[in-house]
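J.: based on what follows, work out the 3D shape:
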Amino acid sequence: MLFHQDANFENLIIHHVGNKSQDEYFTLSDVEVDVASDEVLTSLLMQYFMKPFGKQAEVYRFYHPNDDLEFNEVYSYSKRFFEGQLSFIEYSKSVTKYLFEVSEHPKIKSGEVYVVALENVQLEGEDHRAIGIFKSENKEAYLKVYPQADGLGVNYEEQAININKLDKGVVIVNTESEEGFKVLCLDQTNGSEAVYWKDDFLKLRVRNDNFQQTGNLMKVYKNFVNDKLEEVFELDKADKIDLLNRSMNYFKTKEEFNEEEFNTEVIANPDAASLFKDYKTAFEKEFDSPFQSNFDIAGNAVKKMASSYKSVIKLDKNFHIYVHGKREYLEKGYDEDKGMNYYKLFFENEAE
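T.: Take a look at the predicted model:
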């Protein structure tokens, strides 16, 4: 997750890019926007650019089909900027002209391109410099009510930008440059033209380091237990929680993930382990993100996933049962006289 609350603008410039296939062109600015002189404008722009990325969990890396990162234009420009080999204005013009070159689908809309340099952007607990490239394509009309001598008047402004609706954006965080940086990407476009931003312009693929391996495996296992396993095995809510608790305990107490060990200690059923292997394979193919049989467990990824592992059984509107372990001390039954289900709990001491 990306935090921008302590971030500051170092630079900001605005260009305009059209659709190449429609014989439109691009317009480049030579002067940066002075955001330091207006605190309100600075705050609004920071909200517009960065707030949408607070909910972006997926982290990407730049890549190139021939495995030479230097052939990825945006990566190359960004690396040279961070290393001081390219000025901010030169950088912003280069990426804007390249964006124009890949804007060839007839449905791609023209729009403003905002390029920003930031400091104190926090990602995964560490502060970094970052570059943001954002594009606004959709405009709206806004009413403005204002006081006048005999009451209130109303006016409007066409072709205005809604700061709560960022169309496209990418934040390139200055860390792990040799591996393709850490990159967050956003695109609100749907349709055949949508791929040009992430695939043609940026050329991104999901990061696959220990953090990603840990988080993705925990996510896939959780979905497997909740959605797939009961298609083959009879499971009640307590059984699912027990399986999730065992997996969470595994990731919290182990330093390294071992597939064979996980299958034995957590899944503890050869048929279920085989089913999970097929489930993982489907994920790997769909997201082009292969799992390793062994990898170091990333504690920050475990902590991040912990909140999504639910360990509560909700019973009508009367009771909640929180299950932290010892599945054998929890029994489920049906009372014929009352015509209701029940849970029986076994314990030694009742807390004050």
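
J.: going by C-alpha atoms from here, please, whenever you check contacts or count neighbours.
T.: Fine.

J.: remind me what the longest strand seen in the chain packs against, helices and strands.
T.: Longest strand in the chain by number of residues (criterion: DSSP state E): strand 111-123. Judged by 3 or more C-alpha pairs under 8 Å, 6 or more residues apart in numbering; DSSP states H and E, strand 111-123 is in contact with strand 2-3, strand 8-17, helix 88-102, strand 126-136.

J.: now the second one, please; I'll put the structures next to each other:
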Amino acid sequence: MDISSTKVSKIIVHRVGNKLRDEGFYLSPVECNRSNTLDDLLLSSLLSPVIRRGEEFFLTHESDISLNTIHHYAKKLFSDPNQFKQCSEAIAKHLYGSSGHPNIGGGEFIIILFDDVRVDDVSLQALGLFRVESKDDYLDVGEEGGVIQVIEKQGVSLDKVQKGAIVLSDSHKVFVIDNLGHKTKYWIENFLKASPVHTPKKFAQVAGTLIKAISNKVETPGNAIEFAKHIEEHLSESESLSLSDLRNISKDYIDDEKLDELVNGAHLKYGITLDDNAPIESKYLSKYAKDVVTKARISEGVSLLVSNPETKISSIEVKVTKGGFRAVVDFERKGA
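T.: All right, here's what the predicted structure looks like:
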């Protein structure tokens, strides 16, 4: 995907509150004024992070994809950009209807139409949806009555997209960022109504989360180190790891019932089911399993992180003392 030639075509901002608190919504009567500087900021700080770091989903509906609200209005404005304002209002009302959780904060809703997003040299349109739920404090300097003053203001940080989605004009695919998803999952599940794309990287992410969860449930730090070693050896010696392989590695450290609970938890979190014998590529899984190999749990709330790739923890022995605990850690260094 290439956004080097992408241009901002239209932008409008609505204000959408929390429906549960009857905060209502305000629909902007006109599109935003734009400048070259503003367009560049929107491309680099909103579009680019979602395209490059967002997770891939596809829009869904229980019976007919044309009934998915985002798909319906995105398709409508892609066909006729003159309907951008009307479609943006409908999408904002849909967001309000999806904002019924008490943890959802009201805020600005930025809608942008982009032109010339290139996928395999094909020029596409893209619809950007960005939700602002919190603002940062910043300082400005201004002059009042001949005196230069420091003025405290609030604004939207360009460092981190809070909630963003990019819908492409040629498919049901949508790129999503939800950095506040720990509060509520409404952005993906209720507003976008999207399901994750089942890619090798996504399977590896689910498996990596599962490996980390298993490691956290292993009773002793020493056993957790052994478990991590077995995972690392398998990934280095084999091109893939399956759920069945993971069960075999885990059987000496965690019981089947607890493992099934963790597998179900990973499924609920990502909406992806791992088949027992489906191969998960080691080259992708190694990235997500890295924390288990390089980070060792010493005690509750105390962990040891090894940042030197040439050094590994070989064993940990923890003993309870009168005032706390004592940990003896052995390290192995490659080439030593």
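
J.: once aligned to the first structure, how far is stretch 256-266 of the second structure on average?
T.: Comparison of stretch 256-266 of the second structure with the first structure after fitting gives an average deviation of 2.9 Å (mean C-alpha distance after the TM-score superposition for the first structure).

J.: next one: that stretch to chain centre, how far?
T.: Chain-centre distance of stretch 256-266 of the second structure: 23 Å, with C-alpha atoms, centre = their mean, to the nearest Å.

J.: and that stretch, what's buried?
T.: Within stretch 256-266 of the second structure, the residues scored as buried using 16 or more other C-alpha atoms under 10 Å are 259, 262-264, 266.

J.: mind listing what Met305 of the first structure touches?
T.: Counting by C-alpha atoms under 8 Å, 6 or more residues apart in numbering, Met305 of the first structure makes contact with 215, 218-219.

J.: shared with the second structure, which of those?
T.: For these, the subset whose aligned partners also touch in the second structure (both residues aligned by TM-score structural alignment, their matches' C-alpha atoms under 8 Å) is 215, 218-219.

J.: and the helices in the stretch 201-350 of the first structure?
T.: 210-223, 237-253, 259-262, 270-287, 299-306 (DSSP state H, counting those that start in this stretch).

J.: repeat that for the stretch 51-200 of the first structure.
T.: Listed in chain order, the helices of the stretch 51-200 of the first structure (DSSP H, counting those that start in this stretch) span residues 73-82, 88-102, 195.

J.: out of those helices, nearest to Gly153 of the first structure?
T.: Gly153 of the first structure lies closest to helix 88-102 among these, at 40.4 Å (C-alpha to C-alpha).

J.: report all helices and strands that the closest one contacts.
T.: Short answer (3+ C-alpha pairs under 8 Å, 6+ apart): helix 88-102 of the first structure packs on strand 8-17, helix 73-82, strand 111-123.

J.: how close does the first one sit to the second structure?
T.: In other words, strand 8-17 of the first structure. After superposition onto the second structure, strand 8-17 of the first structure lies on average 3.2 Å away from the residues it aligns with, using mean C-alpha distance after the TM-score superposition for the first structure.

J.: tell me the buried residues in that strand?
T.: Buried residues in strand 8-17 of the first structure, defined by neighbour count with 16+ other C-alpha under 10 Å: 8-9, 11-17.

J.: can you list those residues in TSV and add distance to Tyr114 of the first structure?
T.: Below are the buried residues of strand 8-17 of the first structure laid out as TSV (distance: C-alpha to C-alpha, whole Å):
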residue	distance to Tyr114 of the first structure
Asn8	15
Phe9	12
Asn11	10
Leu12	7
Ile13	6
Ile14	5
His15	6
His16	9
Val17	11
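
J.: what's the most distant pair in the residues you listed?
T.: Spatial extent of the buried residues of strand 8-17 of the first structure (C-alpha to C-alpha) is set by the pair Asn8 and Val17 at 25.8 Å.

J.: mind checking how far the helix or strand containing Leu41 of the second structure is from the chain centre?
T.: In this structure, Leu41 of the second structure is located in helix 36-42 according to DSSP states H and E. Distance, stretch centre to chain centre, for helix 36-42 of the second structure: 24 Å (C-alpha atoms, centre = their mean).

J.: just stretch 172-179 of the second structure next, same as before
T.: Put simply, stretch 172-179 of the second structure sits 8 Å off its chain's centre (C-alpha atoms, centre = their mean).

J.: residues of it that come out buried?
T.: Under the neighbour-count criterion of 16+ other C-alpha under 10 Å, stretch 172-179 of the second structure has 172-178 buried.

J.: residue contacts, Ser157 of the second structure?
T.: Counting by C-alpha under 8 Å, 6+ apart, the residues that Ser157 of the second structure touches are 135-136.

J.: quick one: map it onto the first structure.
T.: Under the alignment (TM-score structural alignment), Ser157 of the second structure maps onto Ile163 of the first structure.

J.: so how far is His16 of the first structure from its match?
T.: 18 Å (C-alpha to C-alpha, to the nearest Å).
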